[in-house]
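Engineer: after the sequence you'll find the predicted model.
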Amino acid sequence: MITWLKELDPVYQALAAGLFTWGLTALGAALVFGLLKVNRKLLDAMLGFAGGVMLAASYWSLLAPSIAVAEEQGWPSWLPAAIGFLAGGAFLWGLDQLLPHLHRGLPIESAEGPRTAWQRSVLLIIAITLHNIPEGLAVGVALGSAASGLKTASLGSAAALAIGIGLQNVPEGVAVAVPLRGEGLSRMKAWMIGQASALVEPVAAVIGAAVVVFAAPVLPFALSFAAGAMVYVVVEELVPETQQQGNDDLATLCLMLGFAVMMILDVALG
């Protein structure tokens, strides 16, 4: 994968990586054609794993490089990381307030954001799309930073991030599509919603890569921005969702496993 990516322009690298992560979401969602439902323990375990991957990626692939790049550029090492991290969380919080959406497993009365008459499926798509924006952005920013020439940024680390995000997208695709099937949607419609939720990832990846390639001074801020957005999603959505049915310990152990897997990928490939 790394050898193939080296031959592409950074923006095209980001597009390819975004399509890769989207494709694994679509693959996971495709299991809806063979499954009627997912055991709740398994679902919480998968979501915990996804959260662990995102948390590890936030540090190993984004925050740590942000600090290192800031030092190379002459910034106080902590400043871009702190500003970008808080800005990323604030950005996701703002989108939460502006766009009506509904988290998985909750009744439509629990929809967040402005009141609306939109259908449940539309509100679910919006919520999942909001969740996927930081993932695509993180992949794009990492690939853009690898092309910057800075010694602290490597294509191997960016590829590890794309692989890690892709791995956790498989169970996320299952976690989106199969419950929708259980709510009465056809298999095809449940799959369409599941895969469509990740279509934003290639778009966000391209935007992230383009920003850092054409505006190199913002690189440490962009890296930490993506990290803050991902941590916001984990804490605001994934962790609470895994705590609803008494599977706290299982979800926590799987979160730690996901963290370890992503850490190993980043260190081994980076």
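Structural biologist: Perfect, I can see it now.
Engineer: for the rest of this, base every contact and every neighbour count on C-alpha atoms.
Structural biologist: OK.
Engineer: in which helix or strand would I find the nearest residue to Tyr59 once chain neighbours are set aside?
Structural biologist: Distances taken as Cα to Cα, 6 or more residues apart in numbering put Ala227 closest to Tyr59, at 7.1 Å, once the chain neighbours are dropped. Using DSSP states H and E, Ala227 sits in helix 219-233.
Engineer: here comes the other one, which I'd like you to weigh against the first:
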Amino acid sequence: MSELLQHPTAQVFLYALITAVATGLGALPFFFFEKLTRSWLGISNAIASGLMLAASFGLIYEGLNYDLWFTFYGIIIGLIPRGTSPLKAAWWSVFSSLPQPLMAVPAFIFVEIFRDYLPVGLGFAGGAMIWMVFAEVIPDAMEENDASIIATAITISVALMIVFQVLIG
């Protein structure tokens, strides 16, 4: 079993499965609190913003390891919603993460075959998340809380995500 987990394809599947399960942890507070206050919802949005920003820049830095200009183009294609409403963009972001464990292995194989285009995809994912954070998540958070509280929550969550990325990297 240990030898099987050493294979890159098995590791990709395992990490994607962990990611998919971790996505559900966002509902955890609702098991303990029947109704969160608007203030806590704002702080939650700020924390999500920070995590998304740090993850976006992690994707972008990974793309830069392959190609500067392809990554740049991917970012630009991702900051631009192409006529899609913010609500629809949010829906597609959530919907697209549902099949992660099943599609991670074929995606890994695909990326290996088309490695030259990986920076565009990484830039696109990072750019799309950055756009979502600034167009939707932070404005929603600002409606519920003071700017200094939101900024503090974002800063702390960015810092924690960077530490997490370094520790697992």
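Structural biologist: Structure received. All values reported here derive from a predicted model rather than from experimental measurement.
Engineer: sorry, back to before: onto which residues of structure 2 does the helix holding Ala227 of structure 1 map?
Structural biologist: Mapped onto structure 2 using TM-score structural alignment, helix 219-233 of structure 1 spans residues 118-132.
Engineer: after superposition, how close is that stretch to structure 1?
Structural biologist: Mean deviation of stretch 118-132 of structure 2 relative to structure 1 after superposition (mean Cα distance after the TM-score superposition for structure 1): 1.2 Å.
Engineer: got a list of contacts for that stretch?
Structural biologist: Contact partners of stretch 118-132 of structure 2, identified using Cα atoms under 8 Å, 6 or more residues apart in numbering, comprise 52-53, 55-60, 62-64, 66-68, 70-81, 86, 89-90, 111.
Engineer: change it to 6 Å
Structural biologist: The contact list for stretch 118-132 of structure 2 (Cα atoms under 6 Å, 6 or more residues apart in numbering) reads 53, 56, 59-60, 63, 67, 70-71, 74-75, 77-79.
Engineer: same question for stretch 199-206 of structure 1.
Structural biologist: Residues outside stretch 199-206 of structure 1 that contact it (Cα under 6 Å, 6+ apart) are 11, 14-15, 18-19, 133, 136-137, 139-140.
Engineer: greatest separation within those: which pair is it?
Structural biologist: Val11 and Ile133 (16.6 Å; Cα to Cα).
Engineer: okay, the contacts of stretch 118-132 of structure 2 in CSV with secondary structure, neighbour count and distance to Ala104 of structure 2 next?
Structural biologist: Converted to CSV, these look like this (DSSP: H, G, I helix; E, B strand; the rest coil; neighbours: other Cα atoms under 10 Å; distance: Cα to Cα, whole Å):
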residue, secondary structure, neighbour count, distance to Ala104 of structure 2
Leu53, helix, 26, 22
Ser56, helix, 24, 19
Leu59, helix, 20, 16
Ile60, helix, 25, 19
Gly63, helix, 25, 18
Asp67, coil, 15, 23
Phe70, helix, 21, 22
Thr71, helix, 28, 21
Gly74, helix, 24, 20
Ile75, helix, 26, 22
Ile77, helix, 18, 23
Gly78, helix, 23, 21
Leu79, helix, 20, 24
